[in-house]
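Got a predicted structure here, sequence first:
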Amino acid sequence: MNNFGNKTLAILYSQAKREYFPTEEQYISEAEVFERAKIVAVYFEKVGFEVILLPGDSSLPKKLQKVRPQLVLNLVDSVRGQEHLAAIIPAQLDLFNIPYTGTGMLGLAINSNKFLTKKLLEQTGVPLPRYQLFSSLLDILDVQLKFPLISKLNEIHGSVAIDQDSVSDNELHLRERLKKLFRIYRQPVLVEEFIVGKELTAYLLEGMSKKIYIGEKKFNEAATKYKIATFDAVWRDIDSYDYVRSSGNGILENYVRTAFDILKMDDYGKFDVRQDESGRYYFIDCNANPAFGPIETDCAISHVLKMYDINFDEIIRRLILNASKDEPNLMMT
C-alpha cells in the first residue's frame, strides 16, 4: 500500500448523547462508534495518514475548513439522534469539495427510509417479502399479508427494537406491538412477512470492480422459535450466531449489484437477505455505510470478508483506491 505521509484523514463519528435517543438500545447502537473510530484510526496511521477524529455535529463545517483533510472516512450514522440527518454530512463534504468514503447525500437519505428503499427495490425486480407501512393504529392490515409478520422501525437501523417479540403470529399480537413502537419511537412501522429459512448477509465492496461476499448466519442451538438477528444478538450476546461462507450462485450476487446501484450506494454496502426452503431470496434490509471496523471491533464486514481471506488492511486499500478514482493525488507518495 502507498505511504500517505503528509496527508490528513479525518474520521467523522456520530456525536451520541443519551438525551438524543428515546431508548438505551438506540443510544448503545450509536455511542459505540467513537471507540471504534479510534481503533480504525490506527490502521490508517500505519499507512502514513495523519488522522484526526471529528464529531458530526454543528461544529463540523468550521473544523473541516480549518483542517482541510485530503480524505474523510465518514462513520456518522445520525445527527442529534436522527438517522435521516446523517445525509447532511456528505452534503457538507461535497460543498467543500473534500473527497470521502462511503455513500453520498442522496443514498444516505434513501437509506434512512426503509419503505422508500423497498419501493425502489420493488421497481427493479429485487425480491422482497410482502410488506405494509403502518402510520397509525387505525391502518387496516392488508389481507394479502400472511402471518407470521415481523415489525420494524421505518427510520432506524442497527436492529433497534428487534427481539423475539417482533414476530407476530396473529393480528392481536401485532396491534400490541405496533402500539408499543408508536408510543416509544413516534415513527411509522414497517410490517413484512417473516420468511422462515436461512439468513444471509451480503457485502458489496468497490475497488477496481464491484465484488460481493456472502455469509450465512448460523444461530446457536439456544435460539428460540424464530431465528433472527435481535438487538441483543447483535450488540450484547456475540456468541448467539456466527458466519459461514456462502454463495448466491450468481443469482443473489446480481440482485445485490442491482440494489447497490438503485439505492445510490458508494464504496461498500450491506444487504440482509432471507432464503426460504425453496431457495428463493428475499431482501429484508439494506445498509449504506454499515458499521466499519477491523475484526477486533466485531464488525460484520470484517467477519464476512475474513472468510474470503481479506483483512482490514485490504478493505482500507480498496476504499482508498476507489476514492482515488476522482482524486488521483491521494495515491501519490
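Received the coordinates, thanks. Numbering: from 1, shown residues only.

drop to CA atoms for contacts and neighbour counts, all remaining ones
Noted.

which SSE is residue 192 in?
In the assignment (DSSP states H and E), residue 192 maps to strand 189-193.

pretty sure residue 283 belongs to a strand, no?
Yes - under DSSP: H, G, I helix; E, B strand; the rest coil, residue 283 sits within a strand.

Might you report the residue contacts of it?
Residues near residue 283 by Cα atoms under 8 Å, 6 or more residues apart in numbering: 126, 127, 128, 129, 271, 272, 273, 274.

Need the max-distance pair from the residues you listed.
Based on Cα to Cα, the longest span within the contacts of residue 283 runs between 129 and 271 and measures 14.2 Å.

List of residues touching the strand holding residue 192?
By Cα under 8 Å, 6+ apart, strand 189-193 touches 114-115, 129-135, 145-154, 178, 181-182.

Try it again at 10 Å.
Applying Cα atoms under 10 Å, 6 or more residues apart in numbering, the contact partners of strand 189-193 are 113-115, 128-136, 141, 144-155, 166-168, 174, 177-178, 181-182, 284.

Alongside the first one, take a look at this:
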Amino acid sequence: MEMQLKKVLIITGPAGDAQGWGDLGVTETLRDALCANGKSARIAFVESMEDVTRAIRNHTFDIIWSALYHISDRAEIVGLSMADDAWLADRFDGLGLPYIGPDARTMKQLINKTETHGILQAAGIAVPDHHQVDAGADLPRMRFPAFVKPSCESRSVGISDDSVVENRTQLAARVAFIHREYEQPALVEEYLPGQEYTVLMLGNGGRQEFLPGIVTLDGEYGRYPILRADLRGVGVTRIKRAETLADESVALCRQATETLNCLDHVRVDMRLDRAGRLRIIEVNGIPGLKPVKSWSPQIYTLYHGSPQGPDHDYRQMVNLIVDSALERYGIG
C-alpha cells in the first residue's frame, strides 16, 4: 500500500512578517521545503477569522502551522488583541484541531513580555528587573541606564538607541513614544550591557533538543550594543556556536520552556547583566524562518550542517518540527 503524504495547512496573512516567521515569500519557501521532503503543504492567506474558518473547511490536512498569533488590522506590528475570537490557537483548540506550536494560553503569555517575565520570575528563573507602564500610569523608579521597549512586539520593533535612557526625563519621553506609536504598554527593564545569547528549542520528548548560540553583528552598533530594529531581518546578525556559558544558557532555556509549556519550535533570547549573569529577555513562540538569515536556520546549520548545504539543512529542520508535532498528536 502506498503511504499517504502528510498534509500541512500553512496559515499566514498580512501580519505574518510582524507576528511570525516572515512574509509570503518565506511562507512559500517553507511550503516548498515541506513538499520537497515528502509532505503535501498548502498555504491559506487570511485577513479575517472568517477566512480562517473557510480555510479550515475547504482544505484537508493532518496539521496546521500558523504564522499568526491573532487576526489584526495592523500588519506592521504584533500588538495585543484582547478578543479571544481573534486568536488562531483559540479557534484551533475550540475545534480540537492539531497545530504546531504552543497552545493559546502560552501564545498569549509569550506575546506579552511583561507576563512572560512575571511567570518566569515567579518560577525563580532569571529575567531583568522590569516594570510595565500603562498609559497614564506613574513612571517606576529605576536604576539608570534603563531600557524601554513595547511590551508586545518582536523583531526589535520599537528598539533604537533612544531605547536606552539615562534619566527620568528620557524615560518619560520614551514611554510616551511607545504609547503613542505602538498603542500598547511600555516595558521598562534594567539595561543589560552584556553579550546576547539565543537558544533554539526544537521538537518534543525524545526528539527535543536545545541548541545554544551567541549573536554577532556584521556591522556597527550605535551608541549602545543593542539590536536595533534596523539590524534585524536584513541578514546583518549572525549566530555562532556558544563556546562559553553554553550549558548555562541551555539550562535556562529548558527551565523557561518547561515552565511556559512551549512546544515544537521556540527560541529563547537572553543577555548578560552587569554581573555577567544570563537573564531571559524574550521567549519567541513563532521564530523567524527565513532561510540562512533567520536565527533558527542559522543555529540548526551550526549543529547539523550537511555537505548538501544550508538549503538541505533548512528542509531537514522544518520537517523535524512538523514530524515532532505530528508525533505529539499521535498522527502516524
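Everything's here; your move. It should be emphasised that the depicted structure is a prediction, and the values quoted were computed from it without experimental measurement.

one step back: and of the contacts of residue 283 of structure 1, the nearest to residue 234 of structure 1?
Of all the contacts of residue 283 of structure 1, residue 234 of structure 1 sits closest to residue 272, with 13.3 Å by Cα to Cα.

And that closest one, what's its match in structure 2?
Taking TM-score structural alignment as the criterion, the aligned counterpart of residue 272 of structure 1 in structure 2 is residue 269.

My guess is residue 308 of structure 1 contacts residue 243. True?
No - Residue 308 of structure 1 is not in contact with residue 243 according to Cα atoms under 10 Å; the separation is 11.9 Å.

Give me the more crowded residue out of these two.
residue 243 (17 against 13; other Cα atoms under 10 Å).

Name the SS class of the more buried one, please.
Secondary structure state of residue 243 of structure 1, per three-state DSSP, is strand.

Can you report how many residues neighbour the closest residue to it other than its chain neighbours?
Distances taken as Cα to Cα, 6 or more residues apart in numbering put residue 217 closest to residue 243 of structure 1, at 4.8 Å, once the chain neighbours are dropped. For residue 217 of structure 1, the neighbour count with other Cα under 10 Å is 21.

Likewise for residue 32 of structure 2?
16.

Where in structure 2 does the next helix or strand after the strand holding residue 192 of structure 1 align, residue-wise?
Counting by DSSP H and E, the next helix or strand C-terminal to strand 189-193 of structure 1 is strand 198-206. Using TM-score structural alignment, the residues of structure 2 aligned to strand 198-206 of structure 1 are 195-203.

now swap in stretch 223-231 of structure 1 and tell me
Using TM-score structural alignment, stretch 223-231 of structure 1 pairs with 221-229 in structure 2.

Endpoints of the matching stretch, how far apart?
Using Cα to Cα, to the nearest Å, the end-to-end distance of stretch 221-229 of structure 2 comes to 11 Å.

in that stretch, what counts as buried?
For stretch 221-229 of structure 2, burial by neighbour count (16 or more other Cα atoms under 10 Å) applies to 226, 227, 228, 229.

Please tell me how far it is from the chain's geometric centre.
Its chain's C-alpha centre and that of stretch 221-229 of structure 2 lie 20 Å apart, by Cα atoms, centre = their mean, to the nearest Å.

ok, residues contacting it?
With contact meaning Cα under 10 Å, 6+ apart, stretch 221-229 of structure 2 is reached by 154-164, 191-196, 215-217, 231, 237.

Which among these count as buried?
Neighbour counting by 16+ other Cα under 10 Å classes 154-164, 191-196, 215, 231, 237 among the contacts of stretch 221-229 of structure 2 as buried.

where do the helices sit along structure 1?
Using DSSP state H, the helices of structure 1 run over residues 24-31, 33-46, 60-67, 88-95, 105-111, 114-123, 171-185, 231-235, 251-262, 300-306, 312-323.

which residues in structure 2 does the longest one match up with?
Counting by TM-score structural alignment, helix 171-185 of structure 1 lines up with residues 168-182 of structure 2.
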